[in-house]
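Build me a model from this:
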Amino acid sequence: MDERRPEQAIKGRGAVGNPTGRFEAYEREATWDGWWLDPEELEERPATSVLPDASRSILARNDSPDVPFERSINPYRGCEHGCVYCFARPSHAYLGLSPGLDFETRLFAKHQAPQLLREALRKRGYKPSTLALGANTDPYQPVERKLEITRGLLQVLAEANHPVSIITKSALVLRDLDILAPMAREGLVRVCLSITTLDGTLARILEPRAAQPKRRLEALRRLTEAGVPVAVLAAPMIPAINDMEMEAILEAGAEAGADRASWILLRLPRELGPLFKQWLEAHFPQRKAKVLNLLRDTRGGALYDARFGSRMRGEGPYAFLLARRFSLALRRLGLDKRSWDLDISRFKAPGPEGQMTLF
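Just a heads-up that it's a prediction; the model follows:
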């Protein structure tokens, strides 16, 4: 039971509450009248735990026409960055956990991911296409600094000359420049850095444990200097929260060396809608109605529309305006010059794990 005051922000965490997942037989509701709690208890921060994930496969397949990849790898379930808007939060319900605080405090690590990837790439008939690394949860979230699962995956991909597109909002990606730079010279890698805002204060509220915007821009610059192609993702755009920053984000990305860009309108599938409403009540109560009304204007009156073709960008006048602003900025800044395609012609199946290189 979460005994905190409803809609009370928790320092260092994104979600305000910990609602029961949609598959549970019973629903818990937090209540608070304060008389039995020590004031110090209200300041206690929920700790992060990391458990092993027992998945026996590592490649996830995608059939959505809205994204430019067919396969993806996610080294972790849950994400400590705590982005309140993360569309992957509802997936924690499949584990019997909450998409709220559980998603950012109860993590699962796929320790066998590099071995599973090696086995998948060695299967007869495997045909390479660009893998998306971190399509759901960030492959460079804080726990990666110690576990190095993402680094192990990149080592396998580099050995196999397999193309990969990395999606992250962490400066930790710079740790692996020794792998990424050689891959980039062969046309095998690109990094997509998500920059939601240039305002450090807003970033701490939106993404409490992710790298600050300045650090992401510096990471973008250093990747570019090392020859790694980088795209800037102005995502998600949240009405009346960060949408006014779209052009500034793209300009900062282009100045740092990005050669491509993309954007996504805020998505609120399943439990994410109520979570986002709680977050607005805690941090932006005066703007709550405006934010939600603008979102409903892009989803036919609902907070979310799961249809392919509209779920990423929305519809209606407000969505059209965002798309038009992005298109004009893209051309003005030259962020539409480089192809998203990577080289699949160099692929070779990796050797068995532990095999020594033959000279």
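
only C-alpha atoms for contact and neighbour calcs from this point on.
Will do.

Tell me which stretches of the stretch 51-200 of the chain form strands.
Ranges of strands in the stretch 51-200 of the chain, per DSSP state E, counting those that start in this stretch, are 60-61, 71-73, 76-77, 106-109, 131-133, 164-168, 189-194.

Those into CSV, with extra columns for mean neighbour count and distance to residue 119?
Listed next are those as CSV, based on neighbours: other CA atoms under 10 Å; distance: least, CA to CA, whole Å:
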stretch, mean neighbour count, distance to residue 119
strand 60-61, 12, 14
strand 71-73, 21, 14
strand 76-77, 26, 19
strand 106-109, 20, 18
strand 131-133, 24, 15
strand 164-168, 24, 17
strand 189-194, 25, 21
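
here's the other one to compare against:
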Amino acid sequence: MHYKKVKGILSSSNGMNLYRGCLHGCIYCDSRSDCYHMNHLFEDIEVKENALELLDASLKKKRKPCMIGMGAMTDPYIPLEDQLLYTRGALEIIDRNGFGVTLITKSSRVLRDLDVLKSIQTHSKCVIQMTLTTYDEDLCKILEPNVSTTKERFETLLTLYKEGIPTIVWLTPILPFINDNEENLRGILDYCIKAHVKGIICFDMGVTLREGN
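Next up, the predicted model:
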């Protein structure tokens, strides 16, 4: 882990990543690709030291309501979040400034911040997006070794539904000859039905296979 001060935190589409790099170890990870110009080892997490200060300043200047996005490149709930609390801090800033939020994660750690998510939902919109790829738990632990298993993520989705937080599932990637069978897809879709997810996103078959991936 290392810290870096950055000049800005929100993209033009109101997305942000508080961290760069990851320890989940997913074998299909696209964020490792050279096209993202990461100049440090992927497992050496870069923490954007002044991110929360920049976020607060940016939201105070915004005139129109919007949703702030997190997790497009790095999961907001990597293990370091347990100590650093950057994601929770960002959610509290978003809540305090009256904005909505959506985030993508593979971690049941999101339930730690359920109180803030529910608070955001009272004045704006809060949507949690959860990746589900592999119904078989043993295979899941091979493809995504250092993260909540698919069953744990399903149970997280179920809790979020019961607490009034809408959810979306990313059914991606579907890997040819690995998790592209009917049993796998039906198992995940059954989880989606039981968890009352609001939608499913799927980007066809396969992975990018970009340089560095």
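
tm score of chain vs chain?
Here the superposed chains carry a TM-score of 0.91, computed using TM-score structural alignment, normalised by the length of structure 2; 210 aligned residues with a CA RMSD of 1.8 Å.

before we move on, the earlier item: rebuild the strands of the stretch 51-200 of structure 1 as a markdown table, extending it with distance to residue 268 of structure 1.
Written out in a markdown table, the entries for these read as follows (distance: least, CA to CA, whole Å):
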| stretch | distance to residue 268 of structure 1 |
| --- | --- |
| strand 60-61 | 22 |
| strand 71-73 | 21 |
| strand 76-77 | 19 |
| strand 106-109 | 21 |
| strand 131-133 | 22 |
| strand 164-168 | 20 |
| strand 189-194 | 18 |
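
What's residue 246 of structure 1 aligned with over in structure 2?
Taking TM-score structural alignment for the superposition, residue 246 of structure 1 sits opposite residue 185 in structure 2.

Determine the set of other helices and strands touching the one helix or strand its match maps to.
With elements delineated by DSSP states H and E, residue 185 of structure 2 resides in helix 182-194, which encompasses its position. Other elements packing on helix 182-194 of structure 2 under the criterion 3 or more CA pairs under 8 Å, 6 or more residues apart in numbering; DSSP states H and E are helix 150-162.

Onto which residues of structure 1 does the helix it packs on map?
Mapped onto structure 1 using TM-score structural alignment, helix 150-162 of structure 2 spans residues 213-225.

Superposed on structure 2, what's the mean shift for that stretch?
For stretch 213-225 of structure 1, the mean deviation from structure 2 after alignment is 0.8 Å (mean CA distance after the TM-score superposition for structure 1).

mind listing what's buried in that stretch?
Taking 16 or more other CA atoms under 10 Å as the neighbour-count basis, stretch 213-225 of structure 1 is seen to contain the buried residues 213, 216-224.

Just to confirm, what residue in structure 1 is aligned with residue 8 of structure 2?
With the correspondence set by TM-score structural alignment, residue 8 of structure 2 lines up against residue 57 in structure 1.

Now do the same contact list for the nearest residue to that match once chain neighbours are set aside.
Taking CA to CA, 6 or more residues apart in numbering, and ignoring the residues beside it in sequence, residue 57 of structure 1 has residue 116 as its nearest neighbour in space, at 6.2 Å. The contact partners of residue 116 of structure 1, taken as CA atoms under 8 Å, 6 or more residues apart in numbering, are 56-58.
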